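> Structure here, sequence nowhere to be found:
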């Protein structure tokens, strides 16, 4: 993928991840740490009970992190499939005898369209992710 296009996607995804981290994950981390601290305050609990309590406190955050990772992987896979399709079309054009410069233009255009299409998916993905995150642990 062209470096400029790759940078566009990377910056948009980074901004989305920062937003999700700031607005959702951080709150969950705070809850997890406070919950874990409360587990440790129970002087009547056995070591195993405290450990289980801490594990329960950590579960929502682990679930949230898995959800974010899964969504990002799905997005990345879709974008990779799209750009792979562009590469296949470019190879087919080269094999058919199309001039290299024309093939490069077609490839750049195709990749740019992939990036544009996927950039439009980011707000919806963010909204869906935040809705899912807000329902975790409730």
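Alright, I've got the coordinates. Only a predicted model underlies this, so the values are computations on that prediction, with no experimental measurement involved. Residues are numbered from 1 along each chain as shown.
> Please count neighbours and contacts with C-alpha atoms only from this point.
Will do.
> Quick check: the residue nearest to the spatial centre of the chain vs residue 80, distance?
With distances taken as C-alpha atoms, centre = their mean, the residue of the chain nearest its centroid is residue 72 (2.2 Å). Going from residue 72 to residue 80 by C-alpha to C-alpha, to the nearest Å gives 12 Å.
> for comparison:
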């Protein structure tokens, strides 16, 4: 089970790396170039400079928040799936006085196999999620 969780975590990190390369770095470059322009404008006082610099980072922060929100929803779906597995196995288990350690292990393995299917299913959803995020950030079709 731990191996499955590590595989899920690695897949998520790979997506984050992809999103960084395909979207976030461009936004970071734009943010820094904008901030440099704010600093170069010698007519700006300190307050105006601060406002200008803060405005430069808005798009990046919004994109990061959007990505985090999408990943939170993805993780919640995994948790619901795993919880459904646990509930299904719990419903099958006999009363505590009517089962042995062997029976308990059988149900634990069943729950783990079900959870493994959840992980695999949600790993397979990552390419589509990645494309959706990149498309939405690139086209700014959603309000992050």
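Nice, thanks for sending it over. Quick caveat, the model's predicted, so the values are computed rather than measured.
> Who are the packing partners of the helix or strand hosting residue 30 of structure 1?
Per DSSP states H and E, residue 30 of structure 1 falls inside helix 26-41. Secondary-structure packing of helix 26-41 of structure 1 (3 or more C-alpha pairs under 8 Å, 6 or more residues apart in numbering; DSSP states H and E): helix 47-95.
> Just give me the mean distance for the very next helix or strand once past the helix it packs on relative to structure 2.
Of the helices and strands lying after helix 47-95 of structure 1 in sequence (DSSP H and E), the nearest is helix 100-135. With mean C-alpha distance after the TM-score superposition for structure 1, helix 100-135 of structure 1 departs from structure 2 by a mean of 1.2 Å once superposed.
> again, but for stretch 80-92 of structure 1
Looks like 1.2 Å for stretch 80-92 of structure 1 (mean C-alpha distance after the TM-score superposition for structure 1).
> quick one: contacts of that stretch?
Contact with stretch 80-92 of structure 1 is made by 1, 103, 104, 106, 107, 110, 111, 114, as judged by C-alpha atoms under 8 Å, 6 or more residues apart in numbering.
> ok, the residues you listed vs residue 76 of structure 1, which is closest?
residue 114 (11.5 Å; C-alpha to C-alpha).
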